[in-house]
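Student: Provided below are the primary sequence and the corresponding predicted coordinates.
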Amino acid sequence: MQISRVFDLLEYQAQNFPKKDALACKEYGGWVHYSTQDFISITNQLATAFLELGIQKGDKIAIISNNRPEWNFVDFAIQKVGAVSVPMYPTITAEDYRYILEHSEAKLVFAGSGDIYEKLLKAIKESPFLTQENLYTFEQIPNAQHWRNLLKKANKERLKDLEQIKNSIQPQDLFTIIYTSGTTGKPKGVMLSHKNVVSNVKSAISSLVLTHEHKALSFLPLCHIFERTVTCAYIYKGISIYYAENLDTIGENLKEVQPHVFTAVPRILEKVYEKILAKAKTLSPIAQKLFFWALDLAEQYDTQENKGLFYNLQLSLANNLVFDKWREALGGYVKYVICGSAALNPKLARIFWGACIPILEGYGMTETSPVITAGSPNKEDYIIGTVGKVIEGVQVKIAEDGEILVKGDNVMMGYYKDSERTAETFTEDGWLKTGDIGEWVQGKYLKITDRKKEIFKTSGGKYIAPQPIENNLKLSLYIEQAMVIGENQKFPAALIVPFEEALKNWCLEQGLPYENLTQAIDLAEVQMLYQKEIDKVNEQLAQYEKIKKFVLLPTAWSIEGGELTPTLKLKRKNISQKYEAYINEIYAEQVAV
C-alpha cells in the first residue's frame, strides 16, 4: 500500500506485520499488550467520537502526558479526522500551557496525570475558549473526564464519514504543531505536514536494521519529534513498542522487556556511565584493576581502525569479563542505541562501542522532522565523533560562516502564526538555517562543532566553543553539570554542579565531614579535588581555552528551575542571570592568562 500520511503507517503494519504487542505498558505490576488491531479499533472509535463532538479538519487538540499507549491512540485518532495535534511537555509551567493553548486555539486537551490536570486547570482559569468540559485524562482522576468516556460517544455509523475524511487528507496537510522550548523567548510552533514526517521515516529507515521480530523500549518524551518520528519508524517496521513506567524504572524495565533498541539523549548515557564508575569505586582492588583495564581498552576503540590481533583479543576478553555485565543491565539483547538531541562526547561513544553497545548518533531538529543525518550500525560506515551521513532525500551544505543549511521534504512548513520568524529561518534561496556549526569528515560524514549562538569571543579576540569543553568536564565522576562562560572576558571559566552522590562518598572516604552539598563545596579539599578534575580537561585544550577559574554550585539545574529546556539543553541566558553574582566574583580579580 502507498504510505503518504502518518496514519497510513498503522494500516501498513496491519497488512504486513500484525502484532500481538504493537504497544505495551505496565499496569499494576504486569505488562498490558495492545495488538495492531486493538490500536486501529480504538483510534477509529476515538475518531468517530471526535466527529460526534464536532471536531473538524484543522482543529487543534493538545496532548500533555508521559509516554503511554493512550498517547498514540489519541494522536492517530486526531490524524484520522484531519485535526492537528499539539503535544506538550508535562514538565513545563502552567503559564507555558496557557500560552501554547491560546496560541494554538486548542479545542480539546488530554492530560496524562493528576498533576498535569491540576496545572491545566490553572492554565485555563481565564481562558475564553477552554473549560473543564474540554479536558480529558488518561488516569482516573476525581471530577475529571476519563478518556474512555469518549469511547461511549463512538458511533459506528460515522465510520463511512471517517473514511471520506481520511481520503480527503493530503500529504501536504498539517499533521502537528510542536512548540519548541528554545533557550530564549516564547516557544515557536513548528508546523509539520504528513509529508514531512513520512518522508523522514522512509529515508531514515535504512539505518534501522531491525524487523518485526524485535522490541523497543520507549522513554524519551513522545511530545519531542525525535521519539515521535522514531515511534512512526517502529510502527512502519513492525517493531513492538514497550513504554517504560518512568525514568526511575528504566533499569528495571530494560531487564524485563529485553529490548533490541532504544533511543537516548547524551545526558542519559552520561548518567549510565557515571553510575558504572561509581559502582566500580566500590569493587575490591583486584576487581577495580580489571575494570579500569577494560575501560582503558574501550576508550581506544575506533570503528575505522583495526588495532591488531593482540588488542582485539584483549578487548574480547574485556567484553567477556567486564562489559557483558553492562549489556546484561540493558536487557542483554540491545543491538544499538539511537542517540540524538545534543552532542555526545566521542570518548563516551568509543567506550560503548568497545563494549559492544553501538551508539548511533544522528542529527536533526524539530524543524526537520527531525532527522538530517544518521549513523550506521555498520562500523565500517560510521566514524565516531560524527553524526553520520545525510539521509536520502535531504540536502546539506555548509555556509561560509560554518552554519549547516538544509533542504528536503522533511523541512517544516513554517512557524505557526509567525511569518516573520519563518522568513528569518530561511535563506533567500530557500535553505533552512539550522543555527549549528559543522564540517565534513572524509567529505561525507557530518561533524557538529557547536551552536552558532553559543560560540563566544573573549576580550582577547579568541573564539571559544563551550559545548565540547562542557562535555569533557561532565565525563568526570564528580561533575553532574557544567557551563563554560567568558564572553568578552579575559579568560574562560566554569560554573559546575557536583555529582552529589560521588562527592559524598569521596568525602567519607577521605574522612571529611559531609552534612550537605552546600557545606561540602566550601571545603578546601573539595575545591582541590575539582581543580584536579579541571586540570585533566585543560590538558586537552589550547592555552586560550583553558578554564582559569570555577565555582561549585549547591543546586542542580532543572527544567522546573528554568535552567534547562525540556530536552535538557542549557538555558545559558537564564543561568547567567541567576548566577550573576558568582560570575561577577569570578571576574572581579584579574587572573594571569
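Tutor: Great, that's in hand.
Student: when you work out contacts or count neighbours from here on, use the C-alpha atoms and nothing else.
Tutor: OK.
Student: what secondary structure does L290 sit in?
Tutor: Taking DSSP: H, G, I helix; E, B strand; the rest coil as the rule, one finds L290 in the helix state.
Student: identify the residues contacting it.
Tutor: V322 (C-alpha atoms under 8 Å, 6 or more residues apart in numbering).
Student: can you give me the strands in the stretch 1-150 of the chain?
Tutor: Here the stretch 1-150 of the chain has its strands, by DSSP state E, counting those that start in this stretch, at 23-27, 30-34, 60-64, 84-88, 106-111, 135-137, 145-146.
Student: the top helix by length along the chain packs against which elements?
Tutor: Longest helix in the chain, counting residues (DSSP state H): helix 36-52. Secondary-structure packing of helix 36-52 (3 or more C-alpha pairs under 8 Å, 6 or more residues apart in numbering; DSSP states H and E): helix 8-16, helix 69-80, helix 148-151, helix 159-168.
Student: take the one below as the second:
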Amino acid sequence: MSSNDTSFGLPIPDSALALQRLYHWERTAPDRIACTQPMGGGVVRDVTWREMMDQARRLAGHLKAQGFPPGSKIALLSKNTVWWLISDYAIWLAGHVSVPLYPTLAAETIRQILQHSEAKLLVVGKLDGFEHMKAGIPAGLPCIATPLAPPNDYPKWDEVLSKATPLTGEPTRPADELATIMYTSGTTGVPKGVMHSFGTFAWSILSGLDRVNKIDQNTRMLSYLPLSHVAERTLVEHGQLATGMRVYFAESLETFTLDLQRARPTVFFSVPRLWVKFQQGVNAKMPPAKLERLLKIPILGGIVRKKVLGALGLDQCVLAAGGAAPMPPDLLRWYERLGLPIVEVYGMTENCGVSHATMPGHPRPGTVGVPYRGVQSRIDPNNGEIQVKCPGLMLGYYKEPELTKQSFTEDGWLHTGDKGQLDGEGNLRITGRVKDLFKTSKGKYVAPAPIEDRLVMHTSVEACCVTGANLGQPLGIVMLNPEAAKAAANGGRTDLEASLAAHLKSVNAVLDPHEQLDCIVVVSEPWTVDNGVITPTFKVKRNRIEELYSSNYERWVGSHQPVLWA
C-alpha cells in the first residue's frame, strides 16, 4: 500500500484501517508466509495469512459467544508470538478493545491494570516467571492459554478454537473507534492507560512509511521488543498490516543471536541499550583500535564490515533504527563507520511513537531529525518543552479526564515532557526531561541526559544515571555489563577502576564546570525490570535510583575518590 493514499490529515481512507488490511491479505495472499514462530528445540513453524485469519476468526467467534458487551476490554499477557497478533486481531474482529500487558510485570501491576481496565477475559501466552505473575490475575477472570504458555489450568487454545464457530464476513470498525488501551510503563508513577483508535494507528504507520520507503512485502523483521510497547506495536504489527512484510519472532535471550541469523532482518529496530551491547560484543572479540585501523584499509575494510555485520545477523539490513531513549552520538558514528547507519526515531505512546526521525542517508548524530509529514512541533519558550500535534495523538487516558486535560495545552498540543532545541537545519535535539533537571547546591541546573550519553560509552558500562540534586557536583552511577562485572569479581577491579577514572576525566573535559561529575559509582546489583530500576524498554527509572542510593550520596562524594564501588 502506498503512503500516497492519504493527505496526512483526517479522515484517512478506510482501506488503511487494521481490519480492512487483514481482509486484504486474506484475499490476495492467503498462502504467503506471514510469520515464522520458533517452537523450541530449534523447531520453527511458518504461519500463512490464511492460517492466521482462520484462527483469528475462530477466536473471534468464541469471544462473540461469551456475550460480552461491544467494546469490552480483552487483555493480553504474553511475550511476542504469532498468537499475540492473532489474539489482537480476534479481539478487534469481535468488536472489542485489546489491553496488552508487558510480559515482565509484577503481580501487583498486573492486577491493577486488569482491574482498572475492567478486562472481561485474559489471553495468557509465552511467559518467563509466570509463577510470580499468576497472583495478579483476579479470581474468576476467564483465561485462555495459547501454545507455548507456561503450565496452567486454563482452557487451551487449540481446544477453544476447535469448538468455536468461526466469525464470517468482513465486519469493520470506524476510524474513530477505540482499538486498544496501552498502559505506559512509565519512569514514574502508576501506569496510565493510553487510548488509541483504529484511525490513529492507521495514520501513524502511513506517516512513518512516507518517511521510509524501504518497507514492503519483501521486508523481514525480527519481533522481540514487547508488542505491548508502542514502537513494536506500530512498526511490527501495523507495519505488517500495511505492507504484508514477514515477521520472525525471537525465541529467548539465550537464542537471540541465532534468531537474528535465522531472520536476517532487512529492517531492524532496537533500543540504545541493545545497540550498545552489540558494540561491546564486537569490541570483546576485536580491540576497538584494531577495528578502526582495519576499516580504513581499502577493500579489506569492506570485508571486515561484512564479516562483523554478518556475525551480528545484520548483513542484509537496509534500514536500522533506534529509539525509546536517546542514542549516544558516538555510538551512531561507530555504526556508520561499520556500514550500518542508524536512523534515530522519537515518539511516545501518546502519539503512536510517530513524531520525529532522522532522514535515511542523512545522519545527524545528537539529534532526532525533523518531524514526520503531518506532524507539527514547537518548543515552549518558557521551559524549553517539546510539544507536538498530529492526527496520531491519543484519544486520552482511560478513566482519567483530568490527567488527559493536563497532557494537552489549551490549543491542543501534546505535552511531551521532553526538553529540546533546534539546530540550524531544523533538527530536534533532545536535551533532557523537563522534570529531570536538578539543581546542585551551587544553584546551577544540570541536564543529566547529555552527560549520560557520554558516560555510557565506556566499554564496560551497560547503563548509567547522572544524579545529585543539592550536591556540590553531580555524580554518575553505572551498572557494568555482565562480562565486566565477572572480570571485576575475579580480581580485575584495579584495571577497571583505572579505566573508569580515565573515562571520567575525558567526560568531564567536555562539560561545563557545574556539570562535571564528582565521581563514578559502580553498583553491584544489576538493574532489571524485576527489581523496578528499569522499564521494559530499558529506561532507567530516576525515582527508583533516588530511592535506592540517595542516602549514600554525601558519603560517596565525601570519599574524594574518582571511582567507588557501591
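Tutor: Sure thing, it's come through. For clarity, every value in this text was computed on a predicted model and none was experimentally measured.
Student: where does the TM-score land?
Tutor: Laid over one another, the chains give 0.90 as their TM-score (TM-score structural alignment, normalised by the length of the second structure), with 545 aligned residues with a C-alpha RMSD of 2.4 Å.
Student: just name the most buried of the helices and strands packed on helix 36-52 of the first structure.
Tutor: Mean neighbour count (mean count of other C-alpha atoms under 10 Å) peaks for helix 69-80 among these, with a mean of 23.
Student: now check the second structure for the residue matching D21 of the first structure.
Tutor: Using TM-score structural alignment, the partner of D21 of the first structure in the second structure is I33.
Student: what of V6 of the first structure?
Tutor: So V6 of the first structure corresponds to A18, using TM-score structural alignment.
Student: ok, that match - how many residues close by?
Tutor: Using other C-alpha atoms under 10 Å, A18 of the second structure has 25 neighbouring residues.
Student: and it, how far is that from V540 of the second structure?
Tutor: 33 Å (C-alpha to C-alpha, to the nearest Å).
Student: all helices for the stretch 151-300 of the second structure, in order.
Tutor: 157-163, 198-211, 230-232, 239-243, 256-263, 272-285, 288-295, 300-312 (DSSP state H, counting those that start in this stretch).
Student: now find how far off-centre the second one is within its chain.
Tutor: In terms of C-alpha atoms, centre = their mean, to the nearest Å, the centre of helix 198-211 of the second structure is found 17 Å from the chain centre.
Student: which residues sit against that helix?
Tutor: In contact with helix 198-211 of the second structure (C-alpha under 8 Å, 6+ apart) are residues 3-4, 6, 8, 12, 16-18, 173-179, 215, 234-235, 238-239, 242, 352, 354, 359, 372-374, 391-394.
Student: buried subset of the residues you listed, written for ChimeraX?
Tutor: In ChimeraX, this line selects whichever of the contacts of helix 198-211 of the second structure come out buried by 16 or more other C-alpha atoms under 10 Å:
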select :3,6,8,12,16,17,18,173,175,177,178,179,215,234,235,238,239,242,352,354,359,372,373,374,391,392,393,394
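Student: now do the end-to-end distance for stretch 325-333 of the first structure.
Tutor: Start-to-end, stretch 325-333 of the first structure (C-alpha to C-alpha) is 12 Å.
Student: what's in contact with that stretch?
Tutor: 251, 254-260, 334, 355, 357.
Student: and the residues you listed, which are buried?
Tutor: 254-255, 257-260, 334, 355, 357.
Student: and which of those is nearest R148 of the first structure?
Tutor: V257 (27.0 Å; C-alpha to C-alpha).
Student: list the contacts of the corresponding residue of the second structure for that closest one.
Tutor: Under the alignment (TM-score structural alignment), V257 of the first structure pairs with A263 of the second structure. By C-alpha under 8 Å, 6+ apart, the residues touching A263 of the second structure are 220-222, 248, 313.
Student: pull the most distant pair out of these.
Tutor: Longest span within these, C-alpha to C-alpha: Y248 and G313, 13.1 Å.
Student: of the two, give the one with the bigger neighbour count.
Tutor: Y248 (27 against 21).
Student: look up how far P70 of the second structure lies from that one.
Tutor: 32 Å.
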